[in-house]
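**Student:** mind looking at a prediction? Sequence and model below.
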Amino acid sequence: MPLLAVDVGAGTQDILLYREDVPLEGSTKMVLPSPTLLIAGRIDRASLQSLDVFLEGPTMGGGSSTAAVMRHLKAGLKVYATPSAAATINDNLDRVAQMGVTIQEEPPAGAERIYTGDIDIPVLEEAFGLFDLDLPEDIAIAVQDHGFSPDRSNRLVRFEHLTEAIRAGGRIENFAFREPPKTMTRMLAVKEYLEPHGHKSILMDTGPAALFGAAMDPCFVDPGLIMNFGNGHTVAAILSEGRITALFEHHTSSLDPQKLRHFVSGLCDGTLNNSDIFDDGGHGAFIECVPGRLRSTLATGPRRDLFLQSGALKGAVAAAPAGDMMITGCIGLMEAWSRKDVLWR
């Protein structure tokens, strides 16, 4: 059966159309600007035209789009949003209103309407249709979900979910969902969007998707250390016998070679504490157990060269499963999809 795998990041959305009759390395692939960058660009163009904006659609990843909202408000222009779109900015809608966003269901006259969402099926159908390709029924999507946290740090809530998955077994199926937890509002928004379009979905977080995808590279020797250097976040994990047994997550922009070396050393020898990462502005660290000796170190992600070239990671190899680093997360999604019978129980 064919599969559409979509890895939605802070900078890009990486798309793989897998078909059993096509060699994986020859599969149809696209690397496109991420949805949050697209929304940010539309808001910025409205700002240049001195137009108010009305955001409507599902909750999605923020980052660039939220920054564009703040620029728009600072310019003295108005931002209106439906409750679901406003939750992209902050789970606490009272805080969103305090920022200056007017929350309402109907668009005001004259405002530029901007549609939110982490995936756009009609656009993908049109893009693939240009090459006589149909979208498959099964879609696997990775988004970075911080979890619903109106009154707590979303860094805490996000890492609690990752920790729970490791404690539940740490295997890929512990990080993949047919029915996401109710607190994972971004995953739920994607699932609820896809259902009326007739698609069955598997949802994952982008970090674990990239880690398990990189483990499919022939250079990975178990047990090993895998690091994904994303545009927004860096996640490092120890994988042993198909399980993530230790992990930390930080913001890529907050890391330098010396700091990275220190955190990786603590992860590998089991001395890294959650507070070491969280107090530095990252998400956290959790160590269940570490093997005595690691046999491989792999780095993936669009920012990996910044750290590979620095010499901070001795002996590290650049991972490129299926010959393409940019679809590492998609390969992880494929691996989760291959176990869909477990998820469909």
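**Tutor:** Noted; the coordinates are in hand.

**Student:** drop to CA atoms for contacts and neighbour counts, all remaining ones
**Tutor:** Will do.

**Student:** the stretch 1-150 of the chain: helices as residue ranges?
**Tutor:** Using DSSP state H, counting those that start in this stretch, the helices found in the stretch 1-150 of the chain span residues 35-48, 64-74, 83-86, 93-99, 121-129.

**Student:** quick one: the closest residue to D134 other than its chain neighbours from L333, how far?
**Tutor:** Spatial nearest neighbour of D134, chain neighbours left out: F128 (6.4 Å); criterion: Cα to Cα, 6 or more residues apart in numbering. Look at F128 and L333: by Cα to Cα, to the nearest Å, they are 20 Å apart.

**Student:** which of the two has more neighbours?
**Tutor:** L333 (33 against 14; other Cα atoms under 10 Å).

**Student:** who touches the helix or strand the more buried one falls within?
**Tutor:** Using DSSP states H and E, L333 maps to helix 328-337. Applying Cα atoms under 8 Å, 6 or more residues apart in numbering, the external contacts of helix 328-337 come out as 3, 5-7, 14-16, 140-142, 172-173, 176, 202, 204, 206-214, 216, 300-301, 320-322.

**Student:** could you rerun that using 7 Å?
**Tutor:** Helix 328-337 is contacted by residues 5-7, 16, 140, 172-173, 176, 202, 206, 209-210, 212-214, 320-321 when judged by Cα atoms under 7 Å, 6 or more residues apart in numbering.

**Student:** so which of the helices of the stretch 1-150 of the chain gets nearest W344?
**Tutor:** With Cα to Cα as the criterion, W344 lies closest to helix 121-129 of those, at 23.1 Å.

**Student:** quick check: A68 touching R45?
**Tutor:** No. Counting by Cα atoms under 7 Å, A68 does not reach R45; the two are 10.0 Å apart.

**Student:** how many residues are close by Q144?
**Tutor:** 21.

**Student:** distance check, it against R167.
**Tutor:** In terms of Cα to Cα, Q144 sits 20 Å off from R167.

**Student:** same thing with G332?
**Tutor:** For G332 relative to R167 (Cα to Cα), the value is 20 Å.

**Student:** these two - which one has more neighbours?
**Tutor:** More crowded of G332 and R167, by other Cα under 10 Å: G332, with 29 against 16.

**Student:** how far does stretch 314-331 sit from the chain's center?
**Tutor:** 16 Å (Cα atoms, centre = their mean, to the nearest Å).

**Student:** next one for the comparison:
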Amino acid sequence: MKILTVDIGTGTQDIFLYDSNLDIENGFKLVLPSPTMMIHRRLKQTLHTSGTSASKTPLLFTGHQMGGGPSAWAIEEVAKAGIPVYMTPSAATTLNDELDKVEALGIKIISEDEAKSLKPKVLSLELKDFDFELISKTFSDYGVSLDDLSAIAVAVFDHGNAPAGVSDRQFRFDYLDEIIKAKNSLSAFAYLSNNIPKIMTRLQSVADSANDLPCPLVVMDTAPAAVLGAMFDTKLSNSSNLPTRKEVIICNVGNFHTLAFRLGEKGIEGVFEHHTGEIDLPKLESLIHKLADGSLKHEDVFDDMGHGALMYSDKKFEFGKDDFDVVVTGPRRNMFNRQSLIENRKSLRPYFAVPFGDMMIAGCFGLLSATSEILPELAEPIQRSLRGGAKKGVTPWDAN
């Protein structure tokens, strides 16, 4: 049984091909530029050659809502440079759900029919987070077929479609609160593609752009996927897939977002999300301390340009009882290595989680675990692999 998992971040897209015939450590994996970075680089090349007439060719963006950040910044920069920019409504939501605000940037919103007539005269780029055809071709170039997949699981970070005048940061945290109160589980943020909440428009765009897949599609939010995946580090769970600690705080320091979940026996006890560029280690550790003692308030993060915070327990999480205080994962986890540069302060003791020997694929392992719940018919081999209790020791050349 094979399952393709794709964790799409702001800097990278991390891909893991699960094969139930192999130990997880032997599964094929890729860490590639994220789709938003691919668009960003393409447009930067356009700006770099802006002195030539060819570079003044109008740009047309079609496709779907995708992750913003680098792609959105580059599109805005191109428009400011005087290059005509056209976007279809669905593509334009990459910049803002309120299309009048996109038009205020000097970008013209056109219909799908108008886009078809424009294509011969413009440079056309399709926006989408998940490109199964490209990923499939990449694996195929290395002799690996994706024609026999049992499932595909994709994670993206979705703010949701906030109503006009409502902060998308607040809207996301209202959504997180609703889901956690309904089902206190990290896997509650995963859905089959035909069961995505209507307000989660980026998750829906992944499904819309992935039509005609050969198997079921599961989509999930990247934040809980990363934390769930980190839990499979051997210091955090045993061969029965049970936590080795009753309580744990896991912090994911991503390229664009930093978040921490406080987990206890009954599930999620608290969470906060901030923008990585807005914090340093002292600020991050201060938030983690408040998350631990139960004093963290939504405003502590939201008013500092972060997303927010939720607390579900006033019980104090005690540091110092074990050989580490906080579990750390994410591509910018090196923030916790800067402790020696900060004088006269006592830092939290981090443990850098490496589930199955690879921190960058943690989100993929979270996706895999969530898929076993969403598609219970696939659960037995997935859970057996994640527990690691039945190591096969099979080499890749003997697997098939």
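**Tutor:** Done, it's in. In this text, all values refer to a predicted model and were calculated from it rather than measured experimentally.

**Student:** about what we covered before: average offset of the helix holding L333 of structure 1 relative to structure 2?
**Tutor:** Compared with structure 2 after fitting, helix 328-337 of structure 1 deviates on average by 0.6 Å (mean Cα distance after the TM-score superposition for structure 1).

**Student:** counterpart of that helix in structure 2, which residues?
**Tutor:** Mapping helix 328-337 of structure 1 onto structure 2 (TM-score structural alignment) gives residues 362-371.

**Student:** got it, and stretch 70-84 of structure 1?
**Tutor:** Using TM-score structural alignment, stretch 70-84 of structure 1 pairs with 76-90 in structure 2.

**Student:** so what corresponds to I121 of structure 1 in structure 2?
**Tutor:** Per TM-score structural alignment, the equivalent position to I121 of structure 1 in structure 2 is F132.

**Student:** any idea how many residues pack against that match?
**Tutor:** 17.

**Student:** now do M60 of structure 1
**Tutor:** As a burial measure, M60 of structure 1 scores 27 neighbours (other Cα under 10 Å).

**Student:** what's the match for it in structure 2?
**Tutor:** Aligned partner of M60 of structure 1 by TM-score structural alignment: M66.

**Student:** how many other residues sit next to D300 of structure 2?
**Tutor:** 17.

**Student:** that one: what secondary structure?
**Tutor:** Classification of D300 of structure 2 using DSSP: H, G, I helix; E, B strand; the rest coil returns helix.

**Student:** that one maps to what in structure 1?
**Tutor:** In structure 1, D300 of structure 2 lands on D276 (TM-score structural alignment).

**Student:** what sits closest to the equivalent of G100 of structure 1 over in structure 2 if chain neighbours are left out?
**Tutor:** Aligning on TM-score structural alignment places G100 of structure 1 opposite G106 in structure 2. Excluding the flanking residues, the one nearest G106 of structure 2 by Cα to Cα, 6+ apart is A79, at 6.4 Å.

**Student:** please name the residues that touch that neighbour.
**Tutor:** Contacts of A79 of structure 2 by Cα under 7 Å, 6+ apart are 85, 106-107.

**Student:** now swap in I139 of structure 1 and tell me
**Tutor:** Contacts of I139 of structure 1 (Cα under 7 Å, 6+ apart): 3-5, 199-202.

**Student:** and it, what's its match in structure 2?
**Tutor:** In structure 2, I139 of structure 1 lands on I152 (TM-score structural alignment).

**Student:** distance check, its match against M220 of structure 2.
**Tutor:** I152 of structure 2 is 11 Å from M220 of structure 2, by Cα to Cα.

**Student:** now V166 of structure 2
**Tutor:** When distance is defined by Cα to Cα, V166 of structure 2 is 23 Å away from M220 of structure 2.

**Student:** in the match of stretch 70-84 of structure 1, what counts as buried?
**Tutor:** By neighbour count on 16 or more other Cα atoms under 10 Å, the buried set for stretch 76-90 of structure 2 is 76-79, 83-90.

**Student:** check stretch 105-116 of structure 2 too.
**Tutor:** Buried residues in stretch 105-116 of structure 2, counted by 16+ other Cα under 10 Å: 106-110, 115.

**Student:** dump those residues to CSV, plus distance to I196 of structure 2.
**Tutor:** CSV is the format used below for the buried residues of stretch 105-116 of structure 2 (distance: Cα to Cα, whole Å):
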residue, distance to I196 of structure 2
G106, 33
I107, 30
K108, 30
I109, 27
I110, 27
A115, 28
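
**Student:** out of those, flag the one nearest to F61 of structure 2.
**Tutor:** Once Cα to Cα is applied, the member of these that ends up nearest F61 of structure 2 is A115, at 8.6 Å.

**Student:** rewinding a little: which of V166 and M220 of structure 2 has more neighbours?
**Tutor:** Remark: of V166 of structure 2 and M220, M220 carries more neighbours, 29 against 10, as counted by other Cα under 10 Å.

**Student:** for the match of stretch 70-84 of structure 1, the distance to its chain's centre please.
**Tutor:** Using Cα atoms, centre = their mean, the offset of stretch 76-90 of structure 2 from its chain centre is 26 Å.

**Student:** again with stretch 60-74 of structure 2
**Tutor:** 16 Å.

**Student:** can you list contacts of it?
**Tutor:** Residues contacting stretch 60-74 of structure 2 (Cα under 7 Å, 6+ apart): 36-37, 39-40, 43-44, 85-88, 90-91, 93-95, 122-129, 202, 205, 209.
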